[in-house]
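Undergrad: coordinates only, sequence not included:
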């Protein structure tokens, strides 16, 4: 009688975790960080059709890295969950904490029960009435939830990015300062070619290992602006984004937008262009 094939459960979990981490590390990074008037999302994403950052509900947004089809299905499910809960009870009953818990159950079930885990990491963020009320939840491929304070980086060399953010971020940054900081972190070299640095160690820029050049056309930027009425999510594009990223413009400050349609999630641009949310 032949013996059935056996693999220890801890080995199965380790293999799934390694598989998911490798898939996530191949993706471009996303940085979420607080600024004086809300929460900013900065993703290295040249695509104008496939979004990594999207609105979920009035004061809640979603950011993700990894396989697009996997996190897109979670985004749509999150919108349905929020709409149903807000309609059945009250709009204030829709919170990032409840949404993160729902996501954690789904992702954790896939990790433990399905043959292939999700190759994704996501952030669910909610802007508060004050900076102390901001909430940023990070969910990893196994359903673990972490309550982040101030900033978080996902995808690519996220450990190095978070190390740099920890050294540079401070409460009360303006939007322009926060965006320039995020771009500097995304553009910084991960490690010098052929160096013997420890994994996860930040590498200094040098003539042999210069920082990358990342301009506005390579970025997807959005904000949760606590000063906006009800629907706080806005995309930042075009001339306004270029001005905010320009260190030569001392007047670059928090964006303004056309107020003729209160609550409408218009794109923030130099021309106050209006488009529906992603």
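TA: In hand now; what should we look at? The model shown is predicted, which means the values in this text are computed figures rather than measured ones. Numbering: from 1, shown residues only.

Undergrad: drop to CA atoms for contacts and neighbour counts, all remaining ones
TA: Noted.

Undergrad: how far off centre is the helix or strand containing residue 239?
TA: According to DSSP states H and E, residue 239 maps onto helix 238-245. How far helix 238-245 lies from its chain's middle: 20 Å, per Cα atoms, centre = their mean, to the nearest Å.

Undergrad: want to compare, so here's the second one:
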């Protein structure tokens, strides 16, 4: 009887990380950034139906890159977690931090289990504060690590390059049009954009809304 092939734990983790990074690197980028009236989500997305950005709860948005079927299942699980917690306790008990922790536990468990393949996804969870100072943006890596991003976050294949470019001109007081222009400046020429916001000016409890081309073309100050 032959013995199973031995792989050192350190090498196994390195191989799993490289596998996940390769899958994520093929994904088109998503930028999430604060602007004057809330938080904007800007994604390279040629599809009009397979969304990379969506609402999770009243003041919480979700963005993802990587394998669509994987992050779509995570998105649905997040909505179920938020709905159950809001129903069992209070809607105010549903927070971006709590949701990010749930995602981190799920991604981290899959990455370290060594049984199934790791998720090939990166996620962003953003929560709109009552004022700008209360806005929160969390980046969750394929291995379950969480990073608190104070102003903006970028995920996807060109994340490092885009992050460096945006950092030069980022302002949390920019209007929506300028924020989208800054976020998409490093995207591929002619690529279709998926744009949505968590809008602090809305009177409705739910603050998430999708943005069309006509609205982006309005003069500054109309957002």
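TA: Structure's in. What do you need? Values in this document were obtained by computation on a predicted structure and should not be read as measured data.

Undergrad: if we can go back for a sec, the helix holding residue 239 of structure 1 packs against which elements?
TA: For helix 238-245 of structure 1, the packing partners by 3 or more Cα pairs under 8 Å, 6 or more residues apart in numbering; DSSP states H and E come out as helix 175-187.

Undergrad: mean shift between the very next helix or strand once past the helix it packs on and structure 2?
TA: Past helix 175-187 of structure 1, further along toward the C-terminus, the next helix or strand under DSSP H and E is strand 219-225. After superposition onto structure 2, strand 219-225 of structure 1 lies on average 0.3 Å away from the residues it aligns with, using mean Cα distance after the TM-score superposition for structure 1.

Undergrad: quick revisit: flag every buried residue along the helix holding residue 239 of structure 1.
TA: Neighbour counts using 16 or more other Cα atoms under 10 Å place 238, 240-245 of helix 238-245 of structure 1 among the buried residues.

Undergrad: before we move on, what about stretch 25-41 of structure 2?
TA: Neighbour-count burial for stretch 25-41 of structure 2, counted by 16+ other Cα under 10 Å, picks out 25, 27-41.

Undergrad: then stretch 98-106 of structure 2?
TA: With burial defined by 16+ other Cα under 10 Å, the residues of stretch 98-106 of structure 2 counted as buried are 99-104, 106.

Undergrad: how about the strands in structure 2?
TA: In order along the chain, structure 2 carries the following strands (DSSP state E): 30-35, 38-44, 53-57, 60-66, 121-127, 136-140, 146-148, 152-155, 193-199, 208-211.

Undergrad: how about JSON lines for those strands, with distance to residue 91 of structure 2 added?
TA: What follows is those, written out as JSON lines (distance: least, Cα to Cα, whole Å):
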{"stretch": "strand 30-35", "distance to residue 91 of structure 2": "23"}
{"stretch": "strand 38-44", "distance to residue 91 of structure 2": "20"}
{"stretch": "strand 53-57", "distance to residue 91 of structure 2": "9"}
{"stretch": "strand 60-66", "distance to residue 91 of structure 2": "12"}
{"stretch": "strand 121-127", "distance to residue 91 of structure 2": "13"}
{"stretch": "strand 136-140", "distance to residue 91 of structure 2": "17"}
{"stretch": "strand 146-148", "distance to residue 91 of structure 2": "23"}
{"stretch": "strand 152-155", "distance to residue 91 of structure 2": "26"}
{"stretch": "strand 193-199", "distance to residue 91 of structure 2": "17"}
{"stretch": "strand 208-211", "distance to residue 91 of structure 2": "16"}
